[in-house]
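# The following block contains a protein sequence and its predicted model.
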Amino acid sequence: MTDTKQTSARAVIIGGGLAGAKTAEGLRDNGFAGSIIIITDESVAPYERPPLSKEFIAGSKSLPDFTVHDDAWYRDKDVDVWFDTRVTAFDPVVKTVTIDDGSHIKYTTLILATGSASVHPPIDGADADGVHYLRSIDDATALLSVLGEGKRLAIIGGGWIGLEIAAGARGRGTEVTVVESAAQPLQAALGAEIGAAFADLHRQHGVDLRLESTVAAITVADGRATGLTLADGTGIDADAVLIAVGARPEIALAEAAGLTIADRGVATDAGLRTSAPDVYAVGDIAAAEHPALGTRIRTEHWANALNQPAVAAQNIVGGNAEYTRMPYFFTDQYDLGMEYRGHSDGYTSVVTRGDVAGREFLAFWVNDDGVVLAGMNVNIWDAGDDIAALVEARRPVDTATLADPAVPLGTLLS
């Protein structure tokens, strides 16, 4: 017999990315019989975003390859997708969502899957034609149109997006200059030693890497970007500029509705429940209590958008699930493939084993007690499970043994 109470339920999902689509999938997989509405400000079905800076720019994938579900799936699962629609507010007291035409829709459960937006720093010339950001398929398509043999791209920011685009652009024959204010690329995420390995990688592939440099202005002629002027007066000529200096979690709706905010995200318990009744948050914006780590964390990783929705869906239909997966992300740049597991906050040293210069190594972020907080495998594909076990154990290990390739990782917890 169908539960009439559940049949009358309505789940509204704000956000048309991977997290939004996987929430709808999780609800149907867990027997949710009510109506489901996904509201997205884009004109295409929900898709994954990591390929935008990886395979799409490299030319090995097109949008259908990383679209989460095709149109038939949404019809078969009776999931409505409202395209080109922007949510302007929601009211957790009366349980309504307001959209940009001024109309309201009632919900019984609301899921915030709003993701992140590119940071737009106040740089002179940033509003010129030829200045790009990367967050959507439209952004990626526009960027792709300016890459190719004989073209010049200047990238502001040596983080993941900047370096992945640099690799894809070099693969298309584009001359690339990357300007980064830190001493090494990825220094904030990985530390100076590992950042230096990525610097060497990009220089070996012809990237002009300007470290400890800041941009004074984007140069403009006839309304179009023509390059950069650095703070020391150096000029860099370019046909296009990419600004890739970080992401900003989209939490304005939650803030305006009075939800608890933490770590620049929406605070949730381990089951992705926010401070408002029947409101959940998943993906980039979820600052979730993590039972295994004993702290609240928020990470802008693909794995959260992929896996958190299943936990939220179970709880929406009456379960009591917790999100316990360790943070995970990956990158592919030239001949370097990498996976990272864990959360390195509080680390005091980085321990490596293997050939760092040859880009076939493991790295571990360790605290003063010898506890492995995070681990990374670079071009070594049989170490992932052992790294995960070390991170999840939260137990001290001998760092000299950890660095010794002759000692199997799996024996360190024996």
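The structure has been received and is ready for your questions.
# make it CA atoms for all contacts and neighbour counts henceforth
Will do.
# does residue 180 really touch residue 212, like I thought?
Yes - using C-alpha atoms under 8 Å, residue 180 is in contact with residue 212, at 6.0 Å.
# Give me the more crowded residue out of those two.
Neighbour count, other C-alpha atoms under 10 Å: between residue 180 and residue 212, residue 180 has more, with 23 against 12.
# next up, a second structure to put side by side with the first:
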Amino acid sequence: MEAPPLLDAAWYADAAVEIHPGERVQRIEPANRRLHLPAGTSLTYDRLLLATGARARTLSLPGAELDGVLSLRDQADSARLRSRIGPGMSLLIVGGGLIGCEVATTARKAGAEVRILESADELLLRVLGRRLGAWCRERLEALGVVIQRNAQITAFEGKGGCVRAVTFADGLRISADTVLVSIGAEPNTALAQQAGLAVRAACRWMPPASAPVPSCSSRVMRHAGRCAGVASARWKPI
């Protein structure tokens, strides 16, 4: 399933932006300012921005490869999850963040039995804080979502290659038809590592003097010290 383009071809042409759809960069030569593409072709650059996006975080637990253990990152993931939600179906959501709570609401309204497994002692704690997290939890519980806090998962159990249950550190076992692992995202850093950028949980910011080493976009960049983003509000009078 292919997502619709954000901008049409005319926009790129007017902006003098050259597009190479379907081509994946194989490696970067920072010293020569060169990108290597498939089929032996290459491109040169004056400045290079790495905007390689992110992927869904996964759990390295026994049974994570079972059919029915899903993540949610793109349109294909969404379609796969939607096909497994409906009356009489059971869904376990690992992670009580924004996406997990949103999916729980949708799945419950579609008639599925839903349970959220959250490792912290409250939902949305890092995003909204304890008070608003508790308020959201109460709204979900009112819809019939079962919420299990301080949950420590140890494995996914399956039968015939399909997930059937989740087990916990305290010995508890909960059955499920589908498990959605919704524990955030991690940056795609393979190209950055190959190019020589310092990579930990994200790309480390490189000052302009470090050129020709590429820069990372702010979405996956790590700065020294505490930082906060500033967003400019855009509004129109009604």
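Great, that's in hand. Quantities reported herein were computed from a predicted structural model and do not represent experimental measurements.
# Quantify their similarity with the TM-score.
Superposed pair, TM-score by TM-score structural alignment, normalised by the length of structure 2: 0.83. Supporting alignment: 233 aligned residues with a C-alpha RMSD of 2.8 Å.
# distance of residue 27 of structure 2 from residue 193 of structure 2?
Distance of residue 27 of structure 2 to residue 193 of structure 2, computed by C-alpha to C-alpha, to the nearest Å: 10 Å.
# what's around the closest residue to residue 278 of structure 1 other than its chain neighbours, how many residues?
Among residues not flanking residue 278 of structure 1 along the chain, residue 109 sits closest, at 5.0 Å (C-alpha to C-alpha, 6 or more residues apart in numbering). Neighbour count for residue 109 of structure 1, taken as other C-alpha under 10 Å: 19.
# Which position in structure 2 pairs with residue 109 of structure 1?
In structure 2, residue 109 of structure 1 lines up with residue 47, judged by TM-score structural alignment.
# Could you check which helix or strand contains that match?
Residue 47 of structure 2 is part of no helix or strand, with elements assigned from DSSP states H and E.
# tell me the contacts of it?
33, 212, 214 (C-alpha atoms under 8 Å, 6 or more residues apart in numbering).
# for residue 44 of structure 2, same thing?
32-35.
# filter these to the buried ones?
33-35 (16 or more other C-alpha atoms under 10 Å).
# since we're on the aligned partner of residue 101 of structure 2 in structure 1, how many residues are nearby?
In structure 1, residue 101 of structure 2 lines up with residue 163, judged by TM-score structural alignment. The number of residues packed around residue 163 of structure 1, counting by other C-alpha under 10 Å, is 26.
# Name the SS class of residue 163 of structure 1, please.
Using DSSP: H, G, I helix; E, B strand; the rest coil, the structure places residue 163 of structure 1 in helix.
# got the contact list for it?
Counted by C-alpha under 8 Å, 6+ apart, residue 163 of structure 1 has contacts residue 333.
# returning to that earlier point: what about residue 27 and residue 193 of structure 2, which has more around it?
Between residue 27 of structure 2 and residue 193, counted using other C-alpha under 10 Å, the more crowded position is residue 27 (17 against 14).
# mind checking how far that one is from residue 131 of structure 2?
47 Å.
# mind listing what the aligned residue in structure 1 for residue 36 of structure 2 touches?
Counting by TM-score structural alignment, residue 36 of structure 2 lines up with residue 98 in structure 1. Residue 98 of structure 1 makes contact with 87-90, 104-105, according to C-alpha under 8 Å, 6+ apart.
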